[in-house]
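**Student:** Generate coordinates for the sequence data below:
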Amino acid sequence: MKVDVISTADLGDRSYLIAAGDTAVVVDPQRDIDRVETLLAERNLRCVVVLETHIHNDYVTGGFELARRTGAAYVVNAADPVTFERTAVVDGDTITAGPMTITAVATPGHTLSHLAYVITDPTDDSTAVFTGGSLLYGSVGRTDLLGDHLTRELTHHQFHSAHRLADLLDDATPVYPTHGFGSFCSAGSATGGDASTIGDEKRINDALTTADEETFVDTLIANLTAYPAYYAHMGPANLAGPGPANLAAPSTLGPDELRKQLDAGEWVVDLRDRTAYASDHLAGTVSIALGTQFSTYLGWLMPWGSSLTLIGDTPEDVTAAQRQLSRIGIDDLTGAATGSLDQIAGDHEHSHYPEVTFADPAFQPGSTLLDPEVTDQVVLDVRRDDERAGGFIEGSVHVPLHALLERLDELPAAQLWVHCASGFRASIAASLLDRADRDVVYINDNYSAAVDRHLTTT
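**Tutor:** Now for the predicted structure:
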């Protein structure tokens, strides 16, 4: 049995292709299934089973479409109220795929109907477990996605599910989770990494090393952080059986069409480097630099269903962004514009704002203001609440990035010097403030530099 990992770094998730002979099984495929289809074709494999560990909350699944295209059995928990035909399974059910045997194991916690799958191959005496959002590397999947009223119950379930897998399987059994590689679906101290086994998890996993169940439950719940707003739309989409990703190139917008979008206040997102954006950009645009966090923060901040236009240096940048967006169900772009800013801007107004670091002489250690003599400058911290709890810059105002658009009216009437932990979220916040005609200075630096300069409370 050979396991191929298909990583989706922008969402912190992994899908898996498991093969024995010419038969393949796919676990938790992302929506852009062309990656899976390429692997199948390259290795001359026939996909016969597609497994879903749970109804996903952080991405639109490609499982329904992959099963439709390949004729594979689409395996989903019988308890999930889907609107399509599937192979419904419950705890203990087994399915064969070539020489492989797949056993469904109920592992509630991340969701009420979560399943893990144990796959065995007698031809090489191998066994592996695909744990979805139950047992992750170092921790478990978060337990608050179904609402506060179920969080405590699900956290107890998660503790027992982790122990069930640890008791059921040999220490040498490889563990293959879907979440835990940067995904907001993970909780606790997920370690990421390339590989783990049941034995490894017994030594390091929070759920298996915390002896007292109530302590585990209380600690996990206390450490749950905010998660992206677009999650609310993923479950319903997956229950309906999502169609294929639309990766066709969007329409190219000229300067006049782009200006109409900006004048109408639509979302026009600039994918370019955040430093380049700060120095020169089209007024009214939003900066979300193309990278592994692009789709997460665009999906989190943009009102769902809004008109969206992308600006990029090249068509390839737009294509890469479009692929990321398709994974969270954002398919229909109004259009795109690529090339130099002068080429795409026409006579539309440009904007810019200063970019500094914590080494800027304006920062005064221990002061409640950037400069005690200047009262119209305020530091704005856009980190999450849990990050803020670990220390902050003296005198700073705190509004997490994901709440910024809703709380613009709460910000002081001052020049806002914006920071986060690394500069990425602050770049987005600075662009949103600039779009709202606020006077902004972008702090492009690591928070650790502020700590080193004794600007913080800890």
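**Student:** hey, let's count contacts and neighbours off CA atoms from now on
**Tutor:** OK.
**Student:** in what helix or strand does Leu262 lie?
**Tutor:** Element membership of Leu262, judged by DSSP states H and E, is helix 255-263.
**Student:** What are the buried residues along that helix?
**Tutor:** Residues of helix 255-263 classed as buried: 255, 258-259, 261-262 (neighbour count, 16 or more other CA atoms under 10 Å).
**Student:** With distance to Cys185 as added columns, please give those residues in CSV.
**Tutor:** CSV is the format used below for those (distance: CA to CA, whole Å):
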residue, distance to Cys185
Pro255, 40
Leu258, 36
Arg259, 38
Gln261, 34
Leu262, 34
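**Student:** List just the nearest of those residues to Leu112.
**Tutor:** Gln261 (42.8 Å; CA to CA).
**Student:** Distance check, the closest one against Ser251.
**Tutor:** Plainly put, Gln261 is 13 Å away from Ser251 if you go by CA to CA, to the nearest Å.
**Student:** got it, and Asp445?
**Tutor:** 36 Å.
**Student:** Tell me which of those two has more neighbours.
**Tutor:** Asp445 (20 against 12; other CA atoms under 10 Å).
**Student:** Let me know whether that one touches Gly423 as I believe.
**Tutor:** Yes. Between Asp445 and Gly423 there is a contact at 5.3 Å, judged by CA atoms under 8 Å.
**Student:** who does the helix holding Leu262 touch, helix- and strand-wise?
**Tutor:** strand 267-270, helix 341-345 (3 or more CA pairs under 8 Å, 6 or more residues apart in numbering; DSSP states H and E).
**Student:** Determine the number of other residues adjacent to the closest residue to Leu17 other than its chain neighbours.
**Tutor:** Nearest non-adjacent residue to Leu17, counting by CA to CA, 6 or more residues apart in numbering: Val26, 4.5 Å away. Using other CA under 10 Å, Val26 has 24 other residues around it.
**Student:** ditto for the one 3 residues further on
**Tutor:** When neighbours are defined as other CA under 10 Å, Pro29 has 29 of them.
**Student:** this one next, for a side-by-side:
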Amino acid sequence: MQIEQIYTGCLAQGAYYITSNGEAAIIDPLREVQPYLDRLIRDDVKLKYIFETHFHADFVSGHVDLSKETDAKIVYGPTAKPEFEAIVATDNQIFEVGNIKIKVLHTPGHTMESSTYLLIDESGKNHAIFSGDTLFIGDVGRPDLAQKAASMTQEQLAATLYHSLRTKIMRLEDDVIVYPAHGAGSACGKNMSKETISTIGNQKATNYALRANMTEAEFITEVTEGLLPPPAYFGMNVAMNKKGSQSFETVLNNGMRAIHAIEFESVADETGALILDTRNNKDFSKGFIPQSINIGIDGDFAPWVGALIADVSQPIILVTEIGREEETVTRLSRVGFDNLIGHLQGGFEAWQKTGQEIDTVNRITSEQFAKEVKIGESKIIDIRKETEYSAEHVEEAYNKPLASINEWIKDINPDTHFYLHCAGGYRSMIAASILQARGFRNFTEIEGGFNAIAKTNVPKTNFICQSKILK
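**Tutor:** This is a model prediction of the structure:
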């Protein structure tokens, strides 16, 4: 028996590849299936089952494509209603893969179909669980994502999750290994560890939600406290995972269509496409196609695209670094952005050579900021998360997290200048591009963000500015 955790850092997502005596199972596969097919050929094994822990909200699964390629059966837990051929298992149903067994444990709460898969090894011993979004390392799945579908409140779902954990998971042996679907950085929980493997015993000892004497009421309060609104694209990804989606190869072929710089603008206009520039923030600030939105590929790319563009049906036309077109298309497809028109042939350099209009962002260094800023007079917007801001920030700065830019942008007075920064420049350039695309040019973005500002003599504090409106 072999178990491989296939972890994708940009999504903080773990898929699992299991083999035993010539047969294989894959749990929660990503959308591009070729890496799994390559493993099957390498190991000379036949894929028997594709297990899905639930209908994922944060990424599009490769289950349907993988089943078509291998004839493997797709398996969901009880109450799931997929709109394609699949096995909807019963609680405690057992599936055999080579010399091992995989037992379905229905663990509703994160979603009502959520299930944990218990691997029983060749000797009949409980070896590991693949817990999906039911149990993370240091946390549990948030109970607010499936409220509408389940016709339940987040408190009712949390109560359901409480009993799932205590009647199904916490009763397992302490040495059973825990393999979750996500780690730190995922929006599917709020307190996940950077570790991606643990044991039941360790989680009983360290996970706040698994305290031995925790009451149901305490669990509900602690699990629901401090939940941020889920990204808007989550519901669309759930729908794609339930219905099935077009093949990854189709999406890839569309995105890999090279569009000449002379045609690029007219194609964007004709299709209503958003121009997404995935270059790094330093290069983008020096020059870009007007109205472009910058979300750098070298960062939390796909989650930010999902959070800020939101509508997965939005037509998108790409500007990428040369040679990174396929990587960009792949990462967009993972979160359901399938309506890709193509990419700028030859990258931004090709656009420059045509002599067409170029825009720039007014960016200054932290040293320039230190010379210019007048605390108490200058307007400063810090777009980091609330937790980052509350730890330390520039005195009198407003906290307006990037995730909610579509709300706070309405409060900006276009006649009042302000400074804009994040932690290191990645998020503030996203915000700068959105602001300029919507007609705001009354700001200065700070290179290096708060990390650079912290090294200057600009006054800093952890006192929270209560003002809400930028007038």
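**Student:** overall similarity of the pair, as a TM-score.
**Tutor:** Once superposed, chain against chain, the TM-score is 0.90 (TM-score structural alignment, normalised by the length of structure 1); 448 aligned residues with a CA RMSD of 2.4 Å.
**Student:** average distance between the helix holding Leu262 of structure 1 and structure 2?
**Tutor:** If you overlay the two and look at helix 255-263 of structure 1, the average distance to its match in structure 2 is 3.2 Å (mean CA distance after the TM-score superposition for structure 1).
**Student:** picking up where we left off before, quick one: secondary structure of the residue nearest to Leu17 of structure 1?
**Tutor:** strand (DSSP: H, G, I helix; E, B strand; the rest coil).
**Student:** Tell me the spacing between it and Asp445 of structure 1.
**Tutor:** 41 Å.
**Student:** What range does the helix or strand hosting Leu432 of structure 1 cover in structure 2?
**Tutor:** Assessed by DSSP H and E, Leu432 of structure 1 sits inside helix 424-435. Alignment note (TM-score structural alignment): helix 424-435 of structure 1 is matched to residues 426-437 of structure 2.
**Student:** How about stretch 222-239 of structure 1?
**Tutor:** Counting by TM-score structural alignment, stretch 222-239 of structure 1 corresponds to residues 225-242.
**Student:** who touches that stretch?
**Tutor:** If you take CA atoms under 8 Å, 6 or more residues apart in numbering as the criterion, stretch 225-242 of structure 2 is touched by 55-61, 81-84, 142, 145, 187, 190, 306-307, 310-312, 335-336.
**Student:** Derive a PyMOL selection command for the buried subset of these.
**Tutor:** Per 16+ other CA under 10 Å, the buried members of the contacts of stretch 225-242 of structure 2 correspond to this PyMOL selection:
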select buried, resi 55+56+57+58+59+60+61+82+142+145+187+190+306+307+310+311+312+335+336
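**Student:** just checking, which of the contacts of stretch 225-242 of structure 2 belong to helices?
**Tutor:** 306-307 (DSSP state H).
**Student:** Tell me who's in contact with Met100 of structure 1.
**Tutor:** Going by CA under 8 Å, 6+ apart, Met100 of structure 1 touches 20, 119-122.
**Student:** measure it to Ala73 of structure 1 for me?
**Tutor:** Distance from Met100 of structure 1 to Ala73 of structure 1, by CA to CA: 14 Å.
**Student:** Ok, Ile428 of structure 1 next?
**Tutor:** Using CA to CA, Ile428 of structure 1 is found at 43 Å from Ala73 of structure 1.
**Student:** do Gly346 of structure 1 as well
**Tutor:** 53 Å.
**Student:** In terms of packing, which of the two has more residues around it?
**Tutor:** More crowded of Gly346 of structure 1 and Ala73, by other CA under 10 Å: Ala73, with 23 against 13.
**Student:** That one and Leu310 of structure 1, how far apart?
**Tutor:** On the measure of CA to CA, Ala73 of structure 1 and Leu310 of structure 1 end up 38 Å apart.
**Student:** Which SSE is immediately downstream of the helix or strand containing Thr387 of structure 2?
**Tutor:** Assessed by DSSP H and E, Thr387 of structure 2 sits inside helix 386-391. Going down the chain from helix 386-391 of structure 2, the next helix or strand is strand 393-394, by DSSP H and E.
**Student:** contacting residues around the residue lying closest to Leu45 of structure 1 once chain neighbours are set aside?
**Tutor:** Distances taken as CA to CA, 6+ apart put Asp22 closest to Leu45 of structure 1, at 4.7 Å, once the chain neighbours are dropped. Asp22 of structure 1 makes contacts with 44-46, as judged by CA under 8 Å, 6+ apart.
**Student:** go on, Phe294 of structure 1?
**Tutor:** With CA under 8 Å, 6+ apart, Phe294 of structure 1 has these contacts: 10, 288, 321, 324.
**Student:** so which of the residues you listed would you say is closest to Met1 of structure 1?
**Tutor:** Asp10 (27.9 Å).
**Student:** number of nearby residues for that closest one?
**Tutor:** Residues lying near Asp10 of structure 1 (other CA under 10 Å) number 17.
**Student:** I'd say it and Tyr297 touch.
**Tutor:** No. Using CA under 8 Å, Asp10 of structure 1 is not in contact with Tyr297, being 10.4 Å away.
**Student:** hmm, back to that, so among the contacts of Met100 of structure 1, which aligned pairs are also touching in structure 2?
**Tutor:** Counting by both residues aligned by TM-score structural alignment, their matches' CA atoms under 8 Å, these that remain in contact in structure 2 are 20, 119-122.
**Student:** Which of those residues has the largest number of neighbours?
**Tutor:** When the kept ones among the contacts of Met100 of structure 1 are compared by neighbour count (other CA under 10 Å), Ile119 ends up highest, at 22 neighbours.
**Student:** Now do the SS call for the corresponding residue of structure 2 for that residue.
**Tutor:** Superposed on structure 2 with TM-score structural alignment, Ile119 of structure 1 falls opposite Leu119. Here Leu119 of structure 2 is strand, with the state taken from three-state DSSP.
**Student:** try Trp417 of structure 1
**Tutor:** Trp417 of structure 1 is classified as strand under three-state DSSP.
**Student:** I'd assumed Arg438 was in contact with it.
**Tutor:** No. Trp417 of structure 1 lies out of contact with Arg438 (CA under 8 Å); the separation is 10.8 Å.
**Student:** Alright, that wraps it up for me.
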